[in-house]
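J.: missing the sequence, but the structure's below:
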């Protein structure tokens, strides 16, 4: 259970800190994407299981076999495919922006080099 709670809490904290820090531009978008994908994974796994169980409870044990689907697909796809991809996009985007910012800080400006 802790394996699900930890990323969820980290995602919530990342969203809260990003909004409080008043981050701007692409960095804010990438941080929010990363946090929301962590939170979304947990939420979509729960929704998948709740919908699956609710439909079995309401329509009978063989409901999913009768529909030909076999399982609830929408929230499953969101949890297993969309959230991990958005997590990777958010992490890579954040890292690229941070590396770019570090390089710009290290690079001497033309005005400073001309004045010396």
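T.: Structure received. The structure presented is a predicted model; accordingly, all values stated were derived computationally and were not measured.
J.: all contacts plus neighbour counts: C-alpha atoms, from now on.
T.: OK.
J.: and the longest helix anywhere in the chain, how far from the chain's centre?
T.: In the chain, assigned by DSSP state H, the helix with the most residues is helix 25-59. Chain-centre distance of helix 25-59: 9 Å, with Cα atoms, centre = their mean, to the nearest Å.
J.: for that helix, packing partners?
T.: Secondary-structure packing of helix 25-59 (3 or more Cα pairs under 8 Å, 6 or more residues apart in numbering; DSSP states H and E): helix 2-21, helix 63-67, helix 74-77, helix 83-106.
J.: who touches the residue most central in space within the chain in this structure?
T.: Taking Cα atoms, centre = their mean, the centroid of the chain lies closest to residue 37, which sits 1.5 Å from it. Residue 37 makes contacts with 11, 83, 84, 86, 87, as judged by Cα atoms under 8 Å, 6 or more residues apart in numbering.
J.: Okay, one more to line up with it:
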């Protein structure tokens, strides 16, 4: 159990370092900065899924990411529109602005790496399980 916790902390640290470097070099119209953000999101997801050894878990991650993308895009647009309507109501405007930005980041920066990890992990675990069953 201690080894898993240590590995998780290492992946989280990698993610934080990559995200810090991305912000230091800039992410506005900078392909390298955006790539580092995607790699940081991937490292953060890997921090929690690296001990998985079941195809089903990776398929659930891939499916949730695939379904989550359009849902988070719709929520982003919904909260953006509500924020425009609520312009002038200070607290509500800021809350809706935060929500539309958060849903945008999840849709664009978290769902694609989540789908990629889920798809690759399910294929790898499928062939690993298949090879293990042949030796039975």
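T.: Thanks, I have it. Everything quoted here is computed from the prediction, not taken from an experiment.
J.: TM-score of the superposed pair?
T.: Remark: TM-score between the superposed chains equals 0.58 [TM-score structural alignment, normalised by the length of structure 1]; 78 aligned residues with a Cα RMSD of 2.5 Å.
J.: picking up where we left off before, make JSON lines out of the helices and strands packed on helix 25-59 of structure 1 and add mean neighbour count.
T.: JSON lines is the format used below for those (neighbours: other Cα atoms under 10 Å):
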{"stretch": "helix 2-21", "mean neighbour count": "15"}
{"stretch": "helix 63-67", "mean neighbour count": "12"}
{"stretch": "helix 74-77", "mean neighbour count": "16"}
{"stretch": "helix 83-106", "mean neighbour count": "15"}
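J.: picking up where we left off before, any idea what the residue nearest to the centre of structure 1 aligns with in structure 2?
T.: Per TM-score structural alignment, the equivalent position to residue 37 of structure 1 in structure 2 is residue 65.
J.: any idea how far the closest residue to residue 39 of structure 1 other than its chain neighbours lies from residue 46 of structure 1?
T.: Residue nearest to residue 39 of structure 1 in three dimensions, not counting chain neighbours: residue 8, with 4.8 Å by Cα to Cα, 6 or more residues apart in numbering. Applying Cα to Cα, to the nearest Å, the value for residue 8 of structure 1 to residue 46 of structure 1 is 12 Å.
J.: Likewise for residue 90 of structure 1?
T.: Taking Cα to Cα, one finds residue 90 of structure 1 at 23 Å from residue 46 of structure 1.
J.: returning to that earlier point: now tabulate the helices and strands packed on helix 25-59 of structure 1 in CSV and tack on distance to residue 42 of structure 1.
T.: Shown next, in CSV, are those (distance: least, Cα to Cα, whole Å):
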stretch, distance to residue 42 of structure 1
helix 2-21, 6
helix 63-67, 23
helix 74-77, 11
helix 83-106, 10
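J.: Of the ones you listed, which is nearest residue 53 of structure 1?
T.: Shortest distance between residue 53 of structure 1 and the helices and strands packed on helix 25-59 of structure 1, using Cα to Cα, is found for helix 63-67: 10.3 Å.
J.: other SSEs contacting that closest one?
T.: By 3+ Cα pairs under 8 Å, 6+ apart, helix 63-67 of structure 1 packs against helix 25-59.
J.: May I see the buried residues of the helix it packs on?
T.: Buried residues in helix 25-59 of structure 1, defined by neighbour count with 16 or more other Cα atoms under 10 Å: 27-42, 44-45, 47-48, 52.
J.: Same question for stretch 10-18 of structure 2.
T.: 11, 12, 13, 14, 15, 16, 18.
J.: Tell me which residues touch the residue nearest to residue 61 of structure 2 when sequence neighbours are not counted, please.
T.: Sequence neighbours aside, residue 118 is the residue nearest to residue 61 of structure 2 in space, at 5.1 Å (criterion: Cα to Cα, 6+ apart). Neighbour list for residue 118 of structure 2: 57, 58, 59, 60, 61, 62, 63 [criterion: Cα under 8 Å, 6+ apart].
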